[in-house]
Every structure is written in C-alpha cells, then in structure tokens.
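Asks: Task: produce atomic coordinates for the following.
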Amino acid sequence: MQAIWNDVVIAESDDTVVVEGNHYFPIESIKKEYFEKTDFTSFCGWKGMANYYSVSVNGKTNKDCAWYYEEPNDAAKKIKGMVAFWNGVTIK
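Replies: Now for the predicted structure:
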C-alpha cells in the first residue's frame, strides 16, 4: 500500500491495518522528512485521543492530514504506532 500526496509517496508498507475503512501504516513506513507534528487533536469514543501531522511536499502543505493514536484505548491497541491519512491523500 502507498499513501500519496502531491504526486509523492509519503508512506509505503505491505503491513497496513484497516480500521473503519482507513489504512493505518506502521510509523516506520512514513517518510519522516515530509511530516510535522501539529497541536491538533480529536477524540474517538472507542479509539481514544488522536494526534495529527501536517505533510509538506514540493512547497505545499496539507494541514492535519495524517493522524495517529499515541496511547489508543485497549479496543484499538492494534493501531498503536500506526498512521492513517485523509484530506486528499490517496491510498492505493
């Protein structure tokens, strides 16, 4: 699987986990040079508190387009250490 934004592969892995239709990529599979942690958070009742990254590629930034659960609830422990994408990031 690949996560692509602005025509650049920003994450790639054969070991994604699908939860609620979203592919979660292992943190080791993201290309860290494109990612910057943000202060944005959101809360999911069964997964817990999500933290976000913005992705910058070729002079363009996609704000808060990647999220992860640093300390997911027990029900979502299989996505600990994994990153998912939205807001224009293509998964294929």
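
Asks: For the rest of this, base every contact and every neighbour count on C-alpha atoms.
Replies: Noted.

Asks: Checking my notes, Ile10 in a helix, right?
Replies: No - assignment of Ile10 by DSSP: H, G, I helix; E, B strand; the rest coil gives strand, placing it outside any helix.

Asks: Count the neighbours of it for me.
Replies: 21 (other C-alpha atoms under 10 Å).

Asks: Neighbours of Lys63, how many?
Replies: Number of residues near Lys63 (other C-alpha under 10 Å) recorded here: 16.

Asks: Ignore what I typed, I meant Val55.
Replies: By other C-alpha under 10 Å, the residues close to Val55 number 23.

Asks: For the nearest residue to it once chain neighbours are set aside, give me its contacts.
Replies: Excluding the flanking residues, the one nearest Val55 by C-alpha to C-alpha, 6 or more residues apart in numbering is Phe35, at 4.7 Å. Listed by C-alpha atoms under 8 Å, 6 or more residues apart in numbering, the contact partners of Phe35 are 53-56.

Asks: one more to put side by side:
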Amino acid sequence: MKAVLAGTVIAEADESELVRIEGNWYFPPASVALGALVESPTPYTCPWKGAAQYYSVQTEGELHTDYAWSYPNPYPSAFERVGTDFSGYVAFDPRVEVGP
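Replies: So this is what the prediction gives:
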C-alpha cells in the first residue's frame, strides 16, 4: 500500500503491516518517507484513542497543512478495541491517495 500526494510517495508498506481504524489506513512509522511530515500545533483528542499529533505533509516545496495524524500514546483501552498497538502509526487525510 502507498500513500501518495501530488505524485510524491509519502508512505509505503505491505497491507499486512497497516492497521485499519474507522475507515483509515494507519501506516507504521518506519514506512513514512523521511522529511515528508512536519509536526503541526493543531490540537485534537479522540474520546477513545487519546491525544493526536497532527502533521503537515511536505511535497515538492509545498506544505499541506494537517494532512496526516497519529496517536503517539493511545489510551490502553484503544489497543483492545483495535486489536493491536498502533502507537505512532500515521493516517492521512482523504486528499492523500491511499491504495495498492
């Protein structure tokens, strides 16, 4: 699976390594291209996953604000709900093409 924005591959991993949560594919941290994500100050806390870290996505000199997010330290109960530890996994805005 790949996450692609403006022709740039942001993340790539085998589908078996990804986690599907609420319709979004979450990529393992090691699968994200170096320098593709820039931390954003946008605050958000999911009632069942915990505090999110938003990222802007860097492509060819353009910064796409808040096009990605992850949960660095999800609530322990979220692991039970999802069925696996997804700490630090990265999901993308629908404007990022995610597919095979």
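
Asks: what TM-score do we get after superposing?
Replies: Overlay of the two chains. TM-score (TM-score structural alignment, normalised by the length of the first structure): 0.93; 92 aligned residues with a C-alpha RMSD of 1.1 Å.

Asks: ok, Ile10 of the second structure to Leu63 of the second structure distance?
Replies: Distance, Ile10 of the second structure to Leu63 of the second structure, by C-alpha to C-alpha, to the nearest Å: 13 Å.

Asks: Could you find the counterpart of the residue nearest to Val55 of the first structure in the second structure?
Replies: Under the alignment (TM-score structural alignment), Phe35 of the first structure pairs with Leu37 of the second structure.

Asks: Surely Thr61 of the first structure is in contact with Tyr34?
Replies: No - with contact defined as C-alpha atoms under 8 Å, Thr61 of the first structure does not reach Tyr34; the gap is 9.2 Å.

Asks: Overlap in contacts, the two.
Replies: Val55.

Asks: quick one, strands of the second structure?
Replies: 2-5, 8-12, 19-21, 24-26, 37-39, 45-46, 50-51, 53-59, 62-70, 90-92, 97-99 (DSSP state E).

Asks: can you name the residues of the first structure that the longest one overlays?
Replies: Read that as strand 62-70 of the second structure. The aligned range for strand 62-70 of the second structure in the first structure is 60-68, by TM-score structural alignment.

Asks: I would like the residues contacting that stretch, please.
Replies: Applying C-alpha under 8 Å, 6+ apart, the contact partners of stretch 60-68 of the first structure are 6, 38, 40, 50-56, 79-89.

Asks: May I see the PyMOL selection of the buried members of those?
Replies: A single PyMOL command selects the buried members of those (16 or more other C-alpha atoms under 10 Å):
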select buried, resi 6+50+51+52+53+54+55+56+79+80+81+82+83+84+85+89
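
Asks: How many residues are close by Ala68 of the second structure?
Replies: So Ala68 of the second structure, with other C-alpha under 10 Å, has 22 neighbours.
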